[in-house]
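A.B. asks: Just the structure for this:
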Amino acid sequence: MKYSREKLSEEKVFKDPVHRYIHVRDRAIWDLISTKEFQRLRRVKQLGTTYLTFHGAEHSRLNHSLGVYEIVRRIVDDVFEGRSEWNQEERLLSLCAALLHDLGHGPFSHSFEKVFDLDHEEFTREIILGSTEVNAVLRRVAPDFPKKVSDVIAKTYKDKLVVSLISSQIDADRMDYLQRDAYFTGVSYGHFDMERIMRVMRPREDQVVIKQSGMHAVEDYIMSRYQMYWQVYFHPVSRSAEVILTKILHRAKHLYARGYTFKQEPVHFRSLFDGNVTVEDYLKLDEAVILYYFQVWEAEEDVILRDLCLRFMNRKLFKYVEFHPSNDQMNKLMELNRLFKKAGIDPEYYLVVDSSSDLPYDFYRPGEEEERLPIHLLKNNGEIRELSRESEIVDAISGKRRTDHKLYFPADLLRDESTKKNVKRQIRELLELS
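C.D. replies: Modelled structure (predicted):
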């Protein structure tokens, strides 16, 4: 039997807290799950530093990847099967792209990417196309199959319907992470009626459309996404941990460039610091490796690196105040920088403005840089209408970007009265601390 159609002799199932069961019948999917590159995702948390705020948020990128696969499997096997608009030949491609879409995420991924100027989607494609176990499995389907999977993830594949299943404003990726992250953080915001949404999905040439009768379920999904971003993903305490994590990596990178002698040689970081990281180097990185270095750096000679690592590992996080980048606030920030230096506290590492921004829903506006594929409703008369044209709720938030700014600092250092008492008092007054 041709590998692309080969089935397991017996269906395999994974017990899952979100979808109850994840079903695997395709030999190619089972083989991909068994690769070392996919198994590495067990050691990369889905929500980065969020576990320091919501203690249950210990789930991994592997959990999420299996969930995205299961949603796509249900769509193509249960919703799309037999419909003329769906090309059944794209089934395995859709499943593989769903399973592998996060393959290139690094440890504490988004913070890590910013510091070292990396792109996890680029690494995902390199892993899929490179000399890896994943590539070997995909090539067994067809010589050009790895390229097809890569193109779907890069959003350049010719069949836009396949792309939209894992990358659109109502895709399997978002539908899984909202529910999964809500479950593991213990919040109620991310819950919505996925079963209803899936029942009213219909395939069209370029994307999935939603029957008009399912509009209210989609409204609920969009509001769930909005609430999750502001109550979980942008939680100020998680952002404080992310600020410290980022500063640890910046400090280690700075010390390495300066020729500093580490007590524990940062072997795993060397190619990152040198700016020539390979896929092989990248795949050796996971959160266990990063946390090992943070732990040993608690004993480093460098005071700043040692302090930041102690803070992160023991959850001694920075406090924060609201910050609005107006002229008055920017002047205050300049004065705080001056006073921090005077107090002997390096503002580069201990006075940080962090901003979060989200656009819950938008539609394509000609001439703008980023094209956003809108959610379309299929009306009873066969007409297709963009969601915000039919929903007053969605119309009210369409195109409205919300941004939040916080100023982070170590309040404990400002309370230490052993030195620089007057300067620290001035800092506290500027920050309006009691």
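
A.B. asks: For the rest of this, base every contact and every neighbour count on C-alpha atoms.
C.D. replies: Noted.

A.B. asks: now the helices: where do they sit in the stretch 251-400 of the chain?
C.D. replies: Counting by DSSP state H, counting those that start in this stretch, one finds helices in the stretch 251-400 of the chain at the ranges 270-274, 279-283, 287-296, 303-313, 327-342, 347-350, 387-390, 392-397.

A.B. asks: and Glu11, which of those helices is closest to it?
C.D. replies: Distances from Glu11 to each of the helices of the stretch 251-400 of the chain were compared using CA to CA; the minimum, 29.9 Å, belongs to helix 279-283.

A.B. asks: And the contacts of that closest one?
C.D. replies: Surrounding helix 279-283, the residues in contact under the criterion CA atoms under 8 Å, 6 or more residues apart in numbering are Glu37, Arg40, Gly106, Phe123, Glu126, Ile127, His268, Ser271.

A.B. asks: for the helices of the stretch 251-400 of the chain, which one sits closest to Arg27?
C.D. replies: Judged by CA to CA, the one of these that comes nearest to Arg27 is helix 279-283, at 24.3 Å.

A.B. asks: Please compute how far the closest one lies from its chain's middle.
C.D. replies: The chain centroid and the centroid of helix 279-283 are separated by 19 Å under CA atoms, centre = their mean, to the nearest Å.

A.B. asks: One more sequence to fold, the one below, so I can look at both together:
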Amino acid sequence: MTEINKLKIFNDPIYGFITIPNTLIYDLIQHPYFQRLRRITQMGLSYLVYPGANHTRFHHALGCMHLMQKAVDVLRFKGVFISEEEKNALYIAILLHDIGHGPFSHTMEKTIVEEVHHEEISLLFMEHLNKEFEGQLDLAIQVFKGEYHRKFMLQLISSQLDMDRMDYLKRDSFYSGVAEGNVNSERLIQMMNVVDDVLVIEEKGIYSVEKFLMSRRLMYWQAYLHKTSLVAELILTKVLKRAKELTTKGIELPCSEPLMYFMQNRITLETFNSKNLDLFAQLDDFDVISALKAWQNNEDFILSTLSSMIINRDLLKIILSSEKPTITDLELLREKFAIENNISVQDTNYFIFKGKIKNQAYSMEAEPIRILKKDRSVEDVFESPDQLNLKSLSKSVTKYYICFPKQLEQIKI
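C.D. replies: Next comes the predicted model:
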């Protein structure tokens, strides 16, 4: 019997060659749960705006692991003790941190499984894999849950300057073509250190931190919260809401078995058993796209119209403003659309709605980014007298939106 060489190399367009460090990591990558990430787009429906943004969570997870390998090497070089077991735990935790994402990533977070966050589903996957791999993920799960005593290890996975953010900003910037989002992850990692088991950035890297936060702010406005991406994702959530509504009325809709299961059943964290997990593991973007293609011909006006909007990229009009839209504005639009399409005013909520978006590059409430000064003292990056730009980056900016069919554009609101 031929032995499989498990020490593979991936050729990544961002970093060049990414190496698989050991056979356990190889086996985790080969597992169907992880291979599913090849079929989950990283940026949701952003490819409707940026045609190149078709990269997947699989790309992102491997990129995060690569950056973690670099970070471990840098910290060890600077005298930070990281055992082989801890190193492997960091690799596994960052590799699997997004394994719980559903179709189109964040887009359908509250639609398919309404009450369970993707990080909680990631943990369920990790615990299931841990049984399968006979406890080899024990420490990785401890780190992922924040239960391990070495605080900096969690910060490398989940913080305001972690491997996750470093990769997705650089990767999403590359694939979307939004150059403003590009970050110098290599320099940021080279500037990392650990003091009293807390992650710090050496003072000479402070401008790289500022650039990182500015890039994050710009990526949110230009890519993640781009108005066309936003309206497409809102329409997709409305499609699934309508499909669930019709399903509960006993109307059969053509779709895959896993998608049908989650439309028929309301799953909570407490009821998320192994059966649900296996069905969720079969869900990906293709289930949703296939359903939309079928539903655009459905006799239900709402379901067919909304599905067709996504498939043919003929979306609702969206207007962003710094001021809240009034109820009167919406009522006028709803009344006209209801009459024109012979539907109830209540049903026009699927086509005419409002909401708000927020963008905050740096949170004062979350774990701060700490700077290690030349005198070995540590301070919050926000406290640095030279970083006046961070004052504005820490402010939450809110914009309000209103969505409505394009044929109503002539009505002044």
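
A.B. asks: buried subset of the contacts of helix 279-283 of structure 1?
C.D. replies: The neighbour-count criterion (16 or more other CA atoms under 10 Å) marks Glu37, Arg40, Gly106, Phe123, Glu126, Ile127, His268 among the contacts of helix 279-283 of structure 1 as buried.

A.B. asks: Just the ones in helices from the residues you listed, please.
C.D. replies: Using DSSP state H, Glu37, Phe123, Glu126, Ile127 are the members of these that sit in helices.

A.B. asks: With adjacent residues omitted, what lies nearest to the second one?
C.D. replies: So that's Phe123 of structure 1. With CA to CA, 6 or more residues apart in numbering as the criterion, Phe123 of structure 1 has its nearest non-adjacent residue at 4.7 Å, and that residue is Gly104.

A.B. asks: Tell me which residue of structure 2 matches up with Lys406 of structure 1.
C.D. replies: The equivalent of Lys406 of structure 1 in structure 2 is Tyr401 (alignment by TM-score structural alignment).

A.B. asks: part of a helix, is that match?
C.D. replies: No. With the criterion set as DSSP: H, G, I helix; E, B strand; the rest coil, the secondary structure at Tyr401 of structure 2 is strand rather than a helix.

A.B. asks: nearest residue to it other than its sequence neighbours?
C.D. replies: The nearest residue in space to Tyr401 of structure 2 (CA to CA, 6+ apart) is Leu320, at 4.5 Å.

A.B. asks: ok, that neighbour - contacts?
C.D. replies: Each residue near Leu320 of structure 2 by CA under 8 Å, 6+ apart is listed here: Lys227, Lys399, Tyr400, Tyr401, Ile402.

A.B. asks: Over to Gln296 of structure 2?
C.D. replies: By CA under 8 Å, 6+ apart, Gln296 of structure 2 lies in contact with Leu303, Ser304, Thr305, Leu306, Ser307, Ser308.

A.B. asks: Let's see that with 10 Å instead.
C.D. replies: Going by CA atoms under 10 Å, 6 or more residues apart in numbering, Gln296 of structure 2 touches Ile302, Leu303, Ser304, Thr305, Leu306, Ser307, Ser308, Met309, Ile310, Ile311, Asn312.

A.B. asks: Now for the spatially closest residue to it that is not a sequence neighbour: which residues touch it?
C.D. replies: The shortest distance from Gln296 of structure 2 to any residue other than its chain neighbours is 3.9 Å, reached at Ser304 (CA to CA, 6+ apart). When contacts are counted by CA under 10 Å, 6+ apart, Ser304 of structure 2 touches Val239, Leu292, Lys293, Ala294, Trp295, Gln296, Asn297, Asn298.

A.B. asks: Near Ile71 of structure 1, how many other residues are there?
C.D. replies: Other residues within reach of Ile71 of structure 1, judged by other CA atoms under 10 Å, total 24.

A.B. asks: thinking it is in contact with Tyr177, fair?
C.D. replies: No. Between Ile71 of structure 1 and Tyr177 no contact is recorded; they are 11.2 Å apart, counting by CA atoms under 10 Å.

A.B. asks: what's the closest non-adjacent residue to the equivalent of Met43 of structure 2 over in structure 1?
C.D. replies: Under the alignment (TM-score structural alignment), Met43 of structure 2 maps onto Leu47 of structure 1. On the basis of CA to CA, 6+ apart, the spatially nearest residue to Leu47 of structure 1 that is not a chain neighbour turns out to be Ala57, at 6.8 Å.

A.B. asks: separation between Asp176 of structure 1 and Gln46 of structure 1?
C.D. replies: Taking CA to CA, to the nearest Å as the measure, Asp176 of structure 1 falls 11 Å from Gln46 of structure 1.

A.B. asks: just to revisit the earlier point, now structure 1: which of the contacts of Ser304 of structure 2 match?
C.D. replies: Mapping the contacts of Ser304 of structure 2 onto structure 1 (both residues aligned by TM-score structural alignment, their matches' CA atoms under 10 Å) leaves Val239, Leu292, Lys293, Ala294, Trp295, Gln296, Asn297, Asn298 still in contact.

A.B. asks: Now restrict those residues to buried residues only.
C.D. replies: Neighbour-count burial (16+ other CA under 10 Å) applied to those gives Val239, Leu292, Lys293, Ala294, Trp295, Gln296, Asn298.

A.B. asks: residues touching the equivalent of the first one over in structure 1, list them.
C.D. replies: With TM-score structural alignment as the criterion, the equivalent of Val239 of structure 2 in structure 1 is Ile248. In this structure, Ile248 of structure 1 makes contact with 115, 242, 254, 294, 297, 304-309, 312, 349, judged by CA under 10 Å, 6+ apart.
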